[in-house]
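Undergrad: From the sequence below, what's the structure:
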Amino acid sequence: MAAADDLFDERGTEVPLDDVVRRAGLGSGTLYRHFASRDALLAAVFWGRIDALCEEAESLLAAESPVKGIVVWLRSLIGLTMRRGLAAALAADNKDGGSELFRYCRETLDAAATPLLERVKEDGSFHPDLEVSDLITFTHAIAVAAERAPDREEHADRLLHLLLDGLRTREDPLRDL
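TA: As a prediction, the model looks like this:
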């Protein structure tokens, strides 16, 4: 799994599984005995990270500032999905209900983000119409846009800052258009 994780980060989620086998120093039979498909390997690599991200969301509910709590969590989410090809792979799996991996990730992330989002909406920091699915979609878009930039973390932070500025509650200048 460590070899797959490294290669997914270096070359994207479509890296040939034979390359994973070589990096791990295993035979292909060993890989396929444990992981019947690419999705199964992706799931094994990323489910643990998704669970850790959800635990982080829960702990951030105690943050003094609701905005700080959600921003820290969104940065972590973008950092995870910015791994080469993961955000695109998760989005591609959404067709026709998606794979088990996509459904698990989406449901788990939505459940983790909902209390954080409700907290910032309740204190009036974010637009009241914002839905958790919007927020997750925006963060995946940021990850896709920034993942190949040479300064990907800085680029992602800039895009997140612009997004958050747009989500703040204030009179809607587009309302009369």
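
Undergrad: hey, let's count contacts and neighbours off CA atoms from now on
TA: OK.

Undergrad: Just confirm Phe8 is within a strand.
TA: No. Looking at Phe8 with DSSP: H, G, I helix; E, B strand; the rest coil, it is helix, so not inside a strand.

Undergrad: one more to line up against the first:
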Amino acid sequence: MSEAVQRKPRADGQRNRARLIAVALRLFVERGPDVSFIEIAKEAGVGVGTVYRHFPTREDLIEAAYRSELDAVCAVAGELLDEVRPQDALRIWMDRFIDYMTTKIGLTEAIRVVIAAGGNPFAYSRERLGEAVAALLSATAAAGVTRPGLRPDDIVMSLSGIAMAAGGPGQREQAGRMLDLLYEGMRTRP
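TA: This next block holds a predicted model:
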């Protein structure tokens, strides 16, 4: 054979991978990057060999955990636009972004491990987030809700600032008020 045949991962393998990522993400946020693969495997209900099969290095698992959160927050923008009015989609997504950033901040120590090993977990983050925000802004501008010409990168940076200032679990009420201020500043004026 001249070419290797690429097989689609088995359903149980995909479920195991998803469980491993979810458990690892939670444990990395709670306790840092030094959580053992044995503990991650045990909580995910798989053997430690399964962890190594999916993620040969700790850095691979940390990066997968981070990217899963990025994928989720970007995907939800389109899902919200399909489910609710554009203005509601934008405001709901802004809250979801704060959740994403809170997790990202919780992963700071773990992400440093990836960067120290030469990885770049943020390689496409800003671009992907910008695309998600651009879709939301396009829909809200077309609906006459937000001002045309808003720059997605400005919105992402503003949301990041809110998350840094008030992204902690005990500050959700304040973060919500700050998001409302940002949202009102983006709206069209009669």
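
Undergrad: So which residues of the second structure form helices?
TA: Assigned by DSSP state H, the helices in the second structure fall at 11-31, 37-44, 48-54, 58-83, 86-106, 108-116, 125-142, 152-166, 172-186.

Undergrad: possible to save the ones you listed as TSV with mean neighbour count?
TA: Shown next, in TSV, are the helices of the second structure (neighbours: other CA atoms under 10 Å):
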stretch	mean neighbour count
helix 11-31	18
helix 37-44	18
helix 48-54	16
helix 58-83	18
helix 86-106	20
helix 108-116	18
helix 125-142	19
helix 152-166	17
helix 172-186	16
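
Undergrad: residues in contact with the aligned partner of Glu79 of the second structure in the first structure?
TA: In the first structure, the residue matched to Glu79 of the second structure (TM-score structural alignment) is Ser59. Ser59 of the first structure makes contact with no residue, according to CA atoms under 8 Å, 6 or more residues apart in numbering.

Undergrad: What's the separation between Ser59 of the first structure and Asp5 of the first structure?
TA: Look at Ser59 of the first structure and Asp5 of the first structure: by CA to CA, to the nearest Å, they are 26 Å apart.

Undergrad: Arg119 of the first structure too?
TA: Arg119 of the first structure is 33 Å from Asp5 of the first structure, by CA to CA.

Undergrad: ok, and the closest non-adjacent residue to the equivalent of Asp110 of the first structure over in the second structure?
TA: By TM-score structural alignment, Asp110 of the first structure lines up with Gly130 in the second structure. Nearest residue to Gly130 of the second structure, sequence neighbours excluded (CA to CA, 6 or more residues apart in numbering): Pro152, at 5.3 Å.

Undergrad: surely that neighbour meets Ala134?
TA: Yes. Proximity of Pro152 of the second structure to Ala134 meets the contact threshold set by CA atoms under 8 Å, at 5.4 Å.

Undergrad: Map the residue nearest to Gly130 of the second structure across to the first structure for me.
TA: With TM-score structural alignment as the criterion, the equivalent of Pro152 of the second structure in the first structure is Val132.

Undergrad: wait, doesn't that match sit right on Ala113?
TA: Yes. Val132 of the first structure lies in contact with Ala113 (CA under 8 Å); the separation is 6.6 Å.

Undergrad: And the aligned partner of Val29 of the second structure in the first structure, how close does it get to Met82 of the first structure?
TA: Counting by TM-score structural alignment, Val29 of the second structure corresponds to Asp9 in the first structure. Going from Asp9 of the first structure to Met82 of the first structure by CA to CA gives 9 Å.

Undergrad: again with Asp129 of the first structure
TA: Distance, Asp129 of the first structure to Met82 of the first structure, by CA to CA: 26 Å.

Undergrad: Check Cys105 of the first structure too.
TA: 15 Å.

Undergrad: counterpart of Gly166 of the first structure in the second structure?
TA: By TM-score structural alignment, Gly166 of the first structure lines up with Gly185.
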